[in-house]
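just coords:
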């Protein structure tokens, strides 16, 4: 199964407005979706921060871009710290949202879990109830494979974005470590691509569809182009993945 992950679109009410690196997030996402379509994915996974200003219009723009792109696949969306959940729920198709489908069951023995880590300000957290529910579900399907999707980063990125952390990530990572059926964790938030193997699980961070962040002690952007992650979930429980970026 081919999963394509996009993240941190940061759309604005004003579609003509530019952000860091003179990137227009609306036009950038439009190009990203056109590129994604060429891969013919089975699932388009959106890991939060669809909006950059939490406006109703930004989600309307997102829905319009999705509709115009005509990507024939399942779509799964979770919120990020910048997202207004009320506007997201009322302006994006309900069937796409984690609220309707917290798990996606795929036909090749894989389950994708859509986790809402939105907490307060830029910080993330996964409630104890959700951690228990995750553990229970994985235990009930322990002979199959699990990919967990969140917005916040559960492992350190080694830079300034670590100040905008997932508060109870140690508890989350303990759940991952104890469950051999969890093969991957994908996330956004840090606007950069990271791949790190921890025991049986690979942790994968996704580039932003707009501006990229540099990994250093203080705020900085990178010259890398907007991008997305392609994830192949194999029938033997293995994951292969690659990063694709716009060329201009």
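It's in. This structure is a prediction, so every number in the text was calculated from the model and none was measured.

alpha carbons only for contacts and neighbour counts from here, please
OK.

how far away is residue 31 from residue 221?
Residue 31 sits 20 Å away from residue 221, going by C-alpha to C-alpha, to the nearest Å.

next one: residue 36
Residue 36 is 24 Å from residue 221, by C-alpha to C-alpha.

in three-state terms, label residue 89 for me.
helix (DSSP: H, G, I helix; E, B strand; the rest coil).

and the closest residue to it other than its chain neighbours, how many neighbours?
Spatial nearest neighbour of residue 89, chain neighbours left out: residue 97 (7.5 Å); criterion: C-alpha to C-alpha, 6 or more residues apart in numbering. Using other C-alpha atoms under 10 Å, the number of residues around residue 97 comes to 19.

and residue 86, by the same measure?
Residue 86: 10 neighbours (other C-alpha under 10 Å).

am I right that it sits in a helix?
Yes: assessed with three-state DSSP, residue 86 lies in a helix.

can you tell me how far it is from residue 97?
Counting by C-alpha to C-alpha - residue 86 and residue 97 are separated by 12 Å.

please apply the same query to residue 125.
19 Å.

could you do residue 81 as well?
From residue 81 to residue 97 the distance is 16 Å (C-alpha to C-alpha).

got it, and residue 205?
When residue 205 is compared with residue 97 (using C-alpha to C-alpha), they lie 20 Å apart.

how near is the spatially most central residue of the chain to residue 217?
The chain has residue 47 as the residue nearest its centroid, 2.1 Å off, counting by C-alpha atoms, centre = their mean. Using C-alpha to C-alpha, one obtains 25 Å as the distance from residue 47 to residue 217.

repeat for residue 202
In terms of C-alpha to C-alpha, residue 202 sits 25 Å off from residue 217.

want to compare, so here's the second one:
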């Protein structure tokens, strides 16, 4: 692959990871997010064992009629940012035999992820080339904070990647929501510099979609031709439209995306409907 000298983040070279899609006319992706895995296999979030729900989601995913070309995991992969949690995730993703890419959420630790969340199927690359598309994985996590922010180096990385491949449709991924989701308490802990991201998106017509996690619920809105999409957690859900913290009643899930060569995005959320998951609704935080 030709060396890319233009894509730099804080003087660290970002060499695009290239994948040949199974078909030329469509790229198939899956997104799993907000797994909140603990070092302890019995670790629970609001009373729900997060490893059990994560494995149920992954088992549902690998039964898909069309195997994804890549798996995107968009933050809060661990609840305690432990090496044991990331090692467990790395091993599990490897067993799925799908190229997997990750970014950090507010519960994660990027340095620990770099050390333990890597193997022959799991990659730290933040730019992925797939046929007519590129996928950009932006780090919105702020150490010690719940809200998100795209640092200057992330905005530069985004702009350079878009300039480098103006003819490729682009899907942007991050952890924190860059638009309001009509959920008052969550809207206070989203991406605090969303205007900077939105400005870049508006300036580059090849951006077709922006996807994220963090809000533990399904969300989809088209704004000026761009799809803005959130995906449910693989564990506990949050109640849509709530003023204060409130767990939702929906089952764990993930998103499947088809990215077509003409720039169209079609996606669907799948939820686990064959397993009963118990959540303790008396707990008012996580």
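Thanks, I have the structure now. Bear in mind that the values here come from a model prediction, so they are computed numbers and not experimental data.

quick one: TM-score?
Once superposed, the chains reach a TM-score of 0.93 (TM-score structural alignment, normalised by the length of structure 1), with 242 aligned residues with a C-alpha RMSD of 1.3 Å.

residues touching residue 8 of structure 1, list them.
47-51, 80, 188-189, 191, 207-210 (C-alpha atoms under 8 Å, 6 or more residues apart in numbering).

in strands, which of those residues appear?
The strands, defined by DSSP state E, take in residue 47 from these.

tell me which of the contacts of residue 8 of structure 1 is nearest to residue 145 of structure 1?
Nearest to residue 145 of structure 1 out of the contacts of residue 8 of structure 1 is residue 47 (C-alpha to C-alpha; 19.7 Å).

OK, contacts around the closest one?
Here residue 47 of structure 1 is in contact with 5-8, 77-80, 149-151, 187-188 (criterion: C-alpha under 8 Å, 6+ apart).

mapped onto structure 2, which of those residues hold?
Counting by both residues aligned by TM-score structural alignment, their matches' C-alpha atoms under 8 Å, the contacts of residue 47 of structure 1 that remain in contact in structure 2 are 5-8, 77-80, 149-151, 187-188.

now those residues in CSV, with distance to residue 179 of structure 1?
Putting those into CSV (distance: C-alpha to C-alpha, whole Å) gives the following:
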residue, distance to residue 179 of structure 1
5, 23
6, 26
7, 26
8, 29
77, 24
78, 23
79, 25
80, 25
149, 16
150, 17
151, 21
187, 19
188, 22
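
closest one of those to residue 58 of structure 1?
Using C-alpha to C-alpha, those come closest to residue 58 of structure 1 at residue 8, 12.6 Å.

looking at the contacts of residue 47 of structure 1, which one is closest to residue 109 of structure 1?
Within the contacts of residue 47 of structure 1, the smallest distance to residue 109 of structure 1 is 16.8 Å, found for residue 149 (C-alpha to C-alpha).

in structure 2, what residue corresponds to that closest one?
Alignment note (TM-score structural alignment): residue 149 of structure 1 maps to residue 173 of structure 2.

what distance do you get for its match to residue 8 of structure 2?
Taking C-alpha to C-alpha, one finds residue 173 of structure 2 at 18 Å from residue 8 of structure 2.

between those two, which has more neighbouring residues?
residue 173 (27 against 18).

what sits against the more buried one?
Residue 173 of structure 2 is in contact with 74, 135, 136, 137, 138, 210, 211, 212, counting by C-alpha under 8 Å, 6+ apart.

can I get these in CSV with distance to residue 253 of structure 2 and secondary structure?
Formatted as CSV, the contacts of residue 173 of structure 2 follow (distance: C-alpha to C-alpha, whole Å; DSSP: H, G, I helix; E, B strand; the rest coil):
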residue, distance to residue 253 of structure 2, secondary structure
74, 13, strand
135, 21, strand
136, 22, strand
137, 21, strand
138, 22, coil
210, 19, strand
211, 15, strand
212, 14, strand
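
and those as TSV, adding distance to residue 199 of structure 2?
Below are these laid out as TSV (distance: C-alpha to C-alpha, whole Å):
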residue	distance to residue 199 of structure 2
74	22
135	18
136	16
137	18
138	15
210	13
211	16
212	18
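
what does whatever helix or strand residue 242 of structure 1 lives in correspond to over in structure 2?
Residue 242 of structure 1 belongs to strand 239-245 when elements are defined using DSSP states H and E. Under TM-score structural alignment, the match for strand 239-245 of structure 1 in structure 2 covers residues 265-271.

so how far is that stretch off the chain centroid?
On the basis of C-alpha atoms, centre = their mean, to the nearest Å, stretch 265-271 of structure 2 sits 14 Å off its chain's mean C-alpha point.

can you point out the buried residues in it?
Using 16 or more other C-alpha atoms under 10 Å as the test for burial, stretch 265-271 of structure 2 gives 265, 269, 270, 271.

and for stretch 60-73 of structure 2?
In stretch 60-73 of structure 2, counting by 16+ other C-alpha under 10 Å, buried: 60, 61, 68, 69, 70, 71, 72, 73.

so which of these sit within strands?
Reading strands off the buried residues of stretch 60-73 of structure 2 with DSSP E, I get 70, 71, 72, 73.

any chance of those in a markdown table, plus distance to residue 12 of structure 2?
Listed next are these as a markdown table, based on distance: C-alpha to C-alpha, whole Å:
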| residue | distance to residue 12 of structure 2 |
| --- | --- |
| 70 | 24 |
| 71 | 24 |
| 72 | 22 |
| 73 | 22 |
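
now residue 159 of structure 2. Nearest residue, chain neighbours left out?
residue 200 (7.1 Å).

that's a helix at that neighbour, yeah?
Yes: assignment of residue 200 of structure 2 by three-state DSSP places it within a helix.

on that earlier part again, show the buried residues in the kept ones among the contacts of residue 47 of structure 1.
Buried among these by 16+ other C-alpha under 10 Å: 5-8, 77-80, 149-151, 187-188.

quick one: distance of stretch 261-275 of structure 2 to the chain centre.
14 Å.

same check on stretch 75-86 of structure 2?
With C-alpha atoms, centre = their mean, you get 15 Å for stretch 75-86 of structure 2.

where exactly do the helices run in the stretch 101-250 of structure 2?
110-116, 152-164, 184-187, 194-203 (DSSP state H, counting those that start in this stretch).

one step back: so how much does the match of strand 239-245 of structure 1 differ from structure 1 once superposed?
When structure 1 is overlaid, stretch 265-271 of structure 2 sits 0.3 Å from its aligned residues on average, using mean C-alpha distance after the TM-score superposition for structure 1.

what's that stretch in contact with?
Here stretch 265-271 of structure 2 has contacts from 57, 208-209, 218, 227, 231-232, 251-259, using C-alpha under 8 Å, 6+ apart.

now, those residues that are in strands?
208, 209, 227, 253, 254, 255, 256, 257, 258, 259.
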